[in-house]
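K.L.:
Please work out how this folds:
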Amino acid sequence: MTLFGYTIDGGQLFGLISLLSVLALWLIVLGRERHYGRWFRQWEADRKARRDAENGQSSSPGSGHAKRGPWG
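P.N.:
Predicted structure coming up:
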């Protein structure tokens, strides 16, 4: 088989197919990992909202107390 003027034997063809398969696998894994990250951030935000609602706290920035440094 000839590709771009180079003769490709069975081993090289297998290597090329394997390389493309691994690339496709990593792209699928990357997409799923990004989806999981988005899901986890949304889950954390929902959990915090439920906890704040149970404690009777408001999550709005002007809820009566000013933040004073990194410890609140």
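K.L.:
only C-alpha atoms for contact and neighbour calcs from this point on.
P.N.:
Will do.
K.L.:
Mind telling me what element the residue nearest the centre of the chain is part of?
P.N.:
In the chain, the centroid-proximal residue (Cα atoms, centre = their mean) is R34; its distance is 1.6 Å. Using DSSP states H and E, R34 sits in helix 10-55.
K.L.:
Check the offset of that helix from the chain's centre.
P.N.:
Counting by Cα atoms, centre = their mean, to the nearest Å, helix 10-55 is centred 5 Å from the centre of its parent chain.
K.L.:
The structure of the following sequence is requested for comparison with the preceding one:
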Amino acid sequence: MNLFGTELGSSQIMALVGLVATLILWLFVLRGERSYARWFRAWEADRKARREAQNGATGNDDGPSHGGPWG
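P.N.:
Below is the predicted model of the structure:
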């Protein structure tokens, strides 16, 4: 096979295919990580909103008191 004026043997073609396959794999992994980060940010914001709504409804704005030596 001739690519950009260079003859490629079977081992070089397989190495090129391996590199392209690795690139595709990492693109899928990156997409999954970005999707997970986006989901986690939304989940954390929803959780914070629920917690603030619950604290606002009960009138407890400074969080739960544990009754320890500091509060």
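K.L.:
quick one: TM-score?
P.N.:
The TM-score (TM-score structural alignment, normalised by the length of structure 2) is 0.76; 57 aligned residues with a Cα RMSD of 1.1 Å.
K.L.:
quick revisit: ok, the residue nearest to the centre of structure 1 to L23 of structure 1 distance?
P.N.:
Look at R34 of structure 1 and L23 of structure 1: by Cα to Cα, to the nearest Å, they are 17 Å apart.
K.L.:
Kindly report the same for G5 of structure 1.
P.N.:
G5 of structure 1 is 24 Å from L23 of structure 1, by Cα to Cα.
K.L.:
Who has more neighbours out of the two?
P.N.:
Neighbours were counted for G5 of structure 1 and for L23 using other Cα atoms under 10 Å; L23 has more, 12 against 7.
K.L.:
For that one, which residues are in contact?
P.N.:
For L23 of structure 1, the contact set (Cα atoms under 8 Å, 6 or more residues apart in numbering) is empty.
K.L.:
What's the match for it in structure 2?
P.N.:
Here L23 of structure 1 is matched to L23 in structure 2, going by TM-score structural alignment.
K.L.:
now swap in R32 of structure 1 and tell me
P.N.:
Counting by TM-score structural alignment, R32 of structure 1 corresponds to G32 in structure 2.
K.L.:
go on, T2 of structure 1?
P.N.:
Using TM-score structural alignment, T2 of structure 1 pairs with N2 in structure 2.
K.L.:
Which residues are in contact with that match?
P.N.:
Contacts of N2 of structure 2 by Cα under 8 Å, 6+ apart are L8.
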